[in-house]
Structure formats: C-alpha cells, structure tokens
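Participant: Next comes the sequence, and after it the predicted model I'd like to discuss.
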Amino acid sequence: MLRPSLLRSDTQRDTHSYYEASVVRPPALPPLHGTQRADVVVVGGGFSGLSAALELTERGRRVVLLEADRIGSGASGRNGGQAIVGYACGMAPFEAQLGREAARQAWALSLQAVDLIEERIQRYRIDCEWRRGYLYVADRPRKARALRQEMESLERDYGFATTWVEGDAVRQYVDSPRYVAAAYEAVSGHLHPLRYALGLARAAQEAGTLLHEHSPVRRLERRGPRVQAHTDAGVVEADFAVVAGNCLLPEYGPGVLPPRLTARIMPVGTYILATEPLSPERAQSLIPCGAAVCDNNVVLDYFRLSADHRLLFGGRVSYTTMTPPRLRATLQQRLQAVFPQLAGVASTHLWGGFVDITMNRAPDFGRVEGNVYYLQGFSGHGVALTGLAGRLVAEAITAQSERFDLYTRLRHQAFPGGPWLRTPVLALGMAWHRLRDALG
C-alpha cells in the first residue's frame, strides 16, 4: 500500500518544471462548496477529463468537473509532450482479443486521436507549440531488426507508411552517434502539454462547463438512479459520472472506483530534464527533421526540442514510486550519451511524476453500474488517446456507445502480488528488461 501523499510529494514534479515555468496560469478556480446538480460530473482535470467535459457540454449537458489539485497538475501537464499514433501495447492485444477488423478500427481511431488535437488547437485557438513529425530510433542491430519488423507490419496490415533509414543516413534526422536505424512518420507530433491542458480548460469554461480546483472526490455513492460525488466541502449529484483520475485516484479518492479496477493500473515515475536555451542553429542541428524522438528499448529515452530551443530529454523511470537517486546526474549522462556535442551545456529544469500503466499496456475503459464511466491505463500514450477517450465517452453518454465499447471489450488483469507486493514484483521484472536491453 502506498503511504499517504507518496505519489504527490515524492517526485521531482514540484521542484522545477519547465512547463510550469513557461506558462502564466489563470487564478485558481474556487473549490466546490455545497451541493450542485448536473447531468454529468467529471472527476479529474487532465486531458481525458477536460476532453469529456468539453464534448459533453457542447452536446448540451450540464457538466461539473472536479480537480483534486490544479488543472493539468497530473500527468497531462508534465509529460514528454509526444502525441503518438497507435498504442503502448502495439496492435497485438487488439488483434488477439478482438480480431483483425476491430484492430483496424482501433488503429483508425488512434489516427483520429492525433487529428483531434490539431482540430481543437485550431478551433479553440490554443497556443501550445504543436508540430507534426515523429522519429522512432534503434540503438543496436537487434533493436533495429525489431523496429523494422514493427514498421513493416504497420504498413502491411494497417497501411501506415514510414520512411526507413539506417547507418549514416540516420544523422540526417537526428545527429547522434548512438542510433543505427530510424523510422520517420509525419502523422504523430509534439506540443507543450500544460499549455494544451489550460487551453482545453478555457474552451470548456467558455462552452459552459463548471470547473472546480482543489476539490478531490473522496467517494462516489448511489442515490437511486443517480450518482453523488463527495468532496471535503461539497457534493455533486448527477445522472452520470466520468472518472478520469488515473494513478492518483486511489490516493485522493479510494472510494471512487472499486478496488478491482484500480488494481489494474500501476504508477510509473517518469522524469524529464530541460537544457538551457540553445541557439536556433545549434538546436536544429540536433534534430534536423524537427520531430519528437523515442527509442524502442523497454526502458526508453525520449526527447524533443521546445519552441525556445531547449532540448527536453526524458530517460529515467521509477517502478518503485520512489524518486531515483542522482536523478539530474543520471539524466545528464543519458543525454550526453545521445548527444556528446552537448557536453558542458547546463540543465535548467528537472521534473517528473507518475503515469498509469496496465499489465498489457492496453487502455482500460469501461463503466460501472451503468452510469459511472472510467478512463485509465493510457500507459504512456495518453497525449493523443486521452482526447479521443473524452470524445468517445461523451458519445456513449449522449448518443451511441459503439466506438467506446470497442475498448471495453479488451480484457485486463490486476497486477500480481496484491497491494503489498505488486510494486516490488513490477520493479524486479523491469530490472530484468533493463539488463536485457544493456546486453544488446
């Protein structure tokens, strides 16, 4: 069992986030006080909750959104900013569990998820530094073979073409001696995630959503056919609830979802280092294609350039809920292994926090007792998929649920070991994967 406030306090996210430092937040929204009635109550002010609230409000529903901290204070406001097509699990679970036709539908939805980001940015005039382009890289021959097989499978089975390069040609895309092969595609992209979250919140408010910050939901209760969301100082009674609290939910509100559902996700700490601003020419020379970059190791490095020409580099994870020791030095070493030419460049920001993963890395969407919907298990692919999830749950509540139900058909398991042992079991398993990656 996690000790109180572990996921909120034992991370670098409050130390020095580049994203927080590069925005001006609006004044805090008032906490919920007293009783309110709504058609839908949304729990969580990240991408998925904001997306659901915006979509539902625009469909004519009265929506109240309750955020335990500040809008975008969880994974949505501190992630790597990479909006990626597909799923963290790949397409294999969809194919094996749902069949090839349903898998193709799921793939098409993942493409729509990225397009939805661009659609919302344009429609709601969200200044979040959006840019298309994504580069998958491999740092050794075995990984290159696996990456090429994956890209060939996507083109053969899903019609998704990438540009393949290897050897010296890789440096036309990313100027690093580390990588032996790469695949480039122009569909995925990257953005400033906190700016995007705040833009969604503004759009939802302008549409008519009522947003409350510092309003953690402690429990959901049935009241006849309706549901009540209880905070420390108020209650929202609604026909439907959308729960989008992810891995922080059990800590803030252990009575919100049944334990059998929260046991299906685990928190994984992920951390990012930002360099000092580089000259535009030097920054462009690092990633000439301008894409977000990610390798295909189990414990991976991912990085991109910011609009003010910093390198934002993520490459350290924690499966124990504890902040890794010597975090800044470790990330600096990993960064310089990728870009030796940045030796001596200072880092100015270091931050991180927790994302939720499922056992099979597939998203976990569903409903409880008919009118409580939940969205969890984005497993590191949430920047794009969360927005789609919000749209699909709004469809399910207001019109038809066929697209939402595609995901509910995926089967999930609780992590082994129960509340006491599942974290060390996961950490041990990932240590084995790290060793395998290191051995090539």
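Facilitator: Ah, there it is. Residues are numbered from 1 along each chain as shown.
Participant: C-alpha only now, for contacts and for neighbours.
Facilitator: Will do.
Participant: The stretch 251-400 of the chain: strands as residue ranges?
Facilitator: Shown for the stretch 251-400 of the chain, the strands assigned by DSSP state E, counting those that start in this stretch span residues 266-275, 292-295, 302-305, 311-318, 347-357, 364-368, 372-376.
Participant: Contact partners for the residue positioned nearest the centre of the chain?
Facilitator: Nearest to the mean C-alpha position of the chain, by C-alpha atoms, centre = their mean, lies residue 382 at 3.0 Å. Going by C-alpha atoms under 8 Å, 6 or more residues apart in numbering, residue 382 touches residue 83.
Participant: measure it to residue 165 for me?
Facilitator: Distance, residue 382 to residue 165, by C-alpha to C-alpha, to the nearest Å: 27 Å.
Participant: also this one, for the comparison:
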Amino acid sequence: MSEAAYPPSWYAASAMPLPQQPALEGALEDADVCILGAGYTGLSAALDLAEAGYRVVVLEAQRIGWGASGRNGGQAIVGYGCEQSRLEGLLGQEAARVLFDLSREGMDLLRARIARHGIPCDWRDGHAHVPIKPRQAHELRAGIVEMAQKYDYPLQWWDRRRLRDELESDRYLGAVYDPASGHLHPLEYAFGLARAALGAGVRIFERSPVVELVRGNRPRLRTPHGHVAADFAVIAGNAWLRGVAPELESRVMPVGTYIAATAPMGEDRARALIANDMAVADVNWALDYFRLSRDHRLLFGGRASYSSYPPPNLRGVMRRRIRAVFPQLDDLPIEYLWGGYVDISLNRAPHWGRLAPNVYFAQGFCGHGVASTGLAGRLIAEAIGGQSQRLDLFAKIPHAPFPGGRALRTPLLVLAMAWYRMRDALW
C-alpha cells in the first residue's frame, strides 16, 4: 500500500489498500448518529449501530485508522490500563469484577469480528508479561493467585527455564503467560472494521476534521466544509481530540510511544527467537514490548515521550533497547521507525460515558485499546439503543483533570515519569 496517506510504518507499507472515502461537503441532516473518529472505537460503534438499523455517519480528520488504531503495538490484552486493584479502590470489588468480565467480553468480540468478517490481520494467540527485577517477579506471581481467586481468570507462571524454551533472551526472570490474549496487524484490523461498517451502510467521510460540537436536541458536528446533524453524537477522537470538548481533553494526556521494525530475519531465525509467536511486554513503567511480524521482522516498541517531539537519536535508542533484550540481533538493521500517541488518563482507568443525554464518548485506553475499544463501541451502541446499564458502570469511575492545565501538565508528568523510571532501575 502507498504510505503517502499515512505516517511511514511497516503497517502502512504492508496493509491491503482501502479506497479513500470522500470528504464531507455541505450539510447532512438525515443521520441518526454521527461519530467523530474512524479508529477502533468509532468504527466499532458504527458497525453495531448500522447493524441495528441506525443511519450512521463517521467523520475522520485524516484517514481511516490514521491515529493510534493504525500505529499501535498490536498487543491485544485482557483488562485495562490500570490494575484491577485500582478499579477495586475506585468502585469496589463487585463492580471491579463486572468490569473485568466485560474486558474478557471485549476480547471475545475482537476475535469474533475477525472471524465473522474475515479480517486478514495476522491474529496470533498468546501474550507474556515478563519481569526484570525480583520484586516484579514476586508481584506477578502474587497477581496470578489473585486473578484466579477473585476473577476466575487462569494465568500461567513460567519460570526462567520454561520461558527460555519460548523466548531466546536471558533478560527476564520468568513470565506470566495469558493464552487468551494475543496480537494482530493494527492497521489491517482497522481496515477490516471499516469494510464491515461500509458494507452495513455506514457513511465514512475522510479528510473531514470536526472543528465544533454544537450541543442541543440534535447535536451537530461541524467541519470546515459542512456539518452533520443527528439525534446522537459520539466523540471518539481520543489523544487527537482538539478544541471540540475541553472537558474531555483535560482528562487525558497524549503520550508518544515508538515502534521499530527490523529487517526480515528469516523464518528459522524468527522461530528460534519467539518459538510460540506470542507477544511480550515487560512490566517496567517505561516498558518495552515486542512481537514478530508475518514476514519475520521483530516489531519492538517503547521509549515514551511526553512532548510533541520524538526523543533525540530515536533510532540509536531503539537499537540499544533491542540489543539489551536480543544481543544476537545486533546485525539486523532497523528498516522502519514510527510513533504515535496513546491517551493516558490520570488514574489509567478507562474514561467512557456521556457529555449530555445524546452525546457519548470513550477515551483513556492507556495503551490497552486494541480489545477494549471494541467493547467501548458496543456499550455506546447499546446505550444509544436504550440499554445503558453497562456503559453507566464505566461512567461511575471518577476522573480528575491533569493538574497544571495545558501549560504545566506535561512538565509535571515528566517529573512523575522520571520517578517511576528511577524506581524501575533501582528496585
């Protein structure tokens, strides 16, 4: 696929082309629902709503899957960006259990959509969280017991020797292996959702940034060259939302994260590197995460940035991080290097709900959006259809704005992250 419409990445270079959709010109007054954002959340809600008989319009500022949905690490993990203990503290054990079971439903929905719509997105089963420090190993093993006792969720502990059978690295002390999680080609999955939505009658307009949300009995989303009026609006802009809903923007922080794709290493070498083709992530605050591509590259992510600029010497930094995990790959050059934003909430819990009785939103996926975005879209569609109980539970999670406003929130977060990186290094 031509990369011109998307930031250069291995995903953009390897995805099956999707025809460009028109830009919005003029007024549309016949929609039941208008959705801002053609990423996983918006497309998932659009698909469910169209299949329920609603007339749905999606407005996308760039191209389908242009943001985090088309650039992320591809790791689909049960759960949310925060630990279950955080949800227990915010809502109590019973509600936390319901939320966790919903995250499992989100994973089932992801798999079902891939199968039902024949989405060629390279799905692979299996994910491992790996500790580097003894403290981390102890916490992970305790977490396995807690997840089994409180949440009836089976996880496997692999000691160092067992992990070494699957992963050709001496860096880690073991692994928590989850066979129910996995990984995929993010942009191909976004394209697959879009094809399904278009087939269900959804109208998608690309190159149509929303510049204003006009609230009222029939909310209106205005673009530079037109507007859409509908009975309901859905805001699914996440980290790229700008000036449309300030009360949402203040409650998430766009954080840059980066991915390198090496040159292909060949099938035999790739199978020796990660024998079972699982995805892997360490448990540092500033984590590394990696997996194999279908053409036997290593896709390696990490190195967060809290400004709008990539870190200096990013290629050299990524090479050093890869070498720390896989010194045997020192001969492999990096052929692709790209980044994007994830939307982090202050408590790292999902931020989903309503701005008004007819305006819905979902954000705050905190790097765990591959599966939970589909769940968010489904719950919003249910609420528009009159069944809001499940979305209402998420709306009860309290969310505070980042301190400091636009001017100071980034420096304050940088200081906090420096503390967590020091903690990772010392303990």
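Facilitator: Arrived safely. Please read all numbers here as calculations on a predicted model, not as lab measurements.
Participant: how close does the residue nearest to the centre of the first structure sit to residue 147 of the first structure?
Facilitator: Relative to residue 147 of the first structure, and taking C-alpha to C-alpha, residue 382 of the first structure is found at 21 Å.
Participant: for residue 431 of the first structure, same thing?
Facilitator: Taking C-alpha to C-alpha, one finds residue 431 of the first structure at 22 Å from residue 147 of the first structure.
Participant: if we can go back for a sec, is it possible to get JSON lines of the strands of the stretch 251-400 of the first structure that adds mean neighbour count?
Facilitator: Converted to JSON lines, these look like this (neighbours: other C-alpha atoms under 10 Å):
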{"stretch": "strand 266-275", "mean neighbour count": "25"}
{"stretch": "strand 292-295", "mean neighbour count": "24"}
{"stretch": "strand 302-305", "mean neighbour count": "24"}
{"stretch": "strand 311-318", "mean neighbour count": "22"}
{"stretch": "strand 347-357", "mean neighbour count": "23"}
{"stretch": "strand 364-368", "mean neighbour count": "19"}
{"stretch": "strand 372-376", "mean neighbour count": "23"}
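Participant: Compare those and give me the one nearest residue 202 of the first structure.
Facilitator: Closest of these to residue 202 of the first structure is strand 372-376, at 21.7 Å (criterion: C-alpha to C-alpha).
Participant: quick one: the helices in the second structure?
Facilitator: Per DSSP state H, the second structure has helices spanning 10-14, 40-51, 84-91, 93-116, 134-151, 160-166, 186-199, 246-249, 267-273, 314-325, 369-384, 389-395, 405-426. These are given in chain order.
Participant: which residue lines up with residue 268 of the first structure in the second structure?
Facilitator: For residue 268 of the first structure, the aligned position in the second structure is residue 255, judged by TM-score structural alignment.
Participant: correct me, but its match touches residue 302?
Facilitator: No - contact between residue 255 of the second structure and residue 302 fails when scored by C-alpha atoms under 8 Å: they sit 11.3 Å apart.
Participant: follow-up on the earlier one: so residue 431 and residue 147 of the first structure - more neighbours on which side?
Facilitator: Using other C-alpha atoms under 10 Å, the more surrounded residue of residue 431 of the first structure and residue 147 is residue 147, with 21 against 14.
Participant: which residues touch the more buried one?
Facilitator: For residue 147 of the first structure, the contact set (C-alpha under 8 Å, 6+ apart) comprises 136, 137, 138, 296.
Participant: The first one and residue 162 of the first structure, how far apart?
Facilitator: Summarising the geometry, the distance separating residue 136 of the first structure from residue 162 of the first structure, computed by C-alpha to C-alpha, is 10 Å.
Participant: Touching both of those two, which residues are there?
Facilitator: Common contacts of residue 136 of the first structure and residue 162 (C-alpha under 8 Å, 6+ apart): 183, 184.
Participant: burial measure for residue 131 of the first structure, as a count.
Facilitator: Here the number of neighbours of residue 131 of the first structure (other C-alpha under 10 Å) works out to 20.
Participant: That one reaches residue 192, doesn't it?
Facilitator: No - judged on C-alpha under 8 Å, residue 131 of the first structure makes no contact with residue 192 at a distance of 9.8 Å.
Participant: Now for those two: what residues contact both?
Facilitator: What both residue 131 of the first structure and residue 192 touch, as defined by C-alpha under 8 Å, 6+ apart, is an empty set.
Participant: between the strands of the stretch 251-400 of the first structure, which gets nearest to residue 391 of the first structure?
Facilitator: strand 372-376 (11.4 Å).
Participant: quick one: the closest one aligns where in the second structure?
Facilitator: On the second structure, the counterpart of strand 372-376 of the first structure by TM-score structural alignment is residues 359-363.
Participant: By how much does the matching stretch deviate from the first structure on average?
Facilitator: In the superposition with the first structure, the average deviation recorded for stretch 359-363 of the second structure is 0.5 Å (mean C-alpha distance after the TM-score superposition for the first structure).
Participant: Distance from that stretch to the middle of the chain?
Facilitator: Per C-alpha atoms, centre = their mean, to the nearest Å, the displacement of stretch 359-363 of the second structure from the mean C-alpha position of its chain is 16 Å.
Participant: Which residues does that stretch contact?
Facilitator: With contact meaning C-alpha under 8 Å, 6+ apart, stretch 359-363 of the second structure is reached by 41, 219, 232-239, 252, 343, 350-355, 376-377, 380.
Participant: just stretch 268-280 of the first structure next, same as before
Facilitator: The contact list for stretch 268-280 of the first structure (C-alpha under 8 Å, 6+ apart) reads 11-12, 18, 80, 308-323, 328, 331-332, 345-357.
Participant: hmm, 6 Å instead?
Facilitator: For stretch 268-280 of the first structure, contacts defined as C-alpha atoms under 6 Å, 6 or more residues apart in numbering pick out 309-314, 316-319, 346-355.
Participant: Please report how far the residue in the second structure that residue 26 of the first structure lines up against lies from residue 39 of the second structure.
Facilitator: Under the alignment (TM-score structural alignment), residue 26 of the first structure maps onto residue 18 of the second structure. According to C-alpha to C-alpha, residue 18 of the second structure and residue 39 of the second structure sit 14 Å apart.
Participant: What residues in the second structure pair up with stretch 49-66 of the first structure?
Facilitator: Counting by TM-score structural alignment, stretch 49-66 of the first structure corresponds to 42-59 in the second structure.
Participant: how long is that stretch end to end?
Facilitator: End-to-end span of stretch 42-59 of the second structure (C-alpha to C-alpha): 9 Å.
Participant: just stretch 219-234 of the first structure next, same as before
Facilitator: 12 Å.
Participant: Thanks a lot, see you next time.
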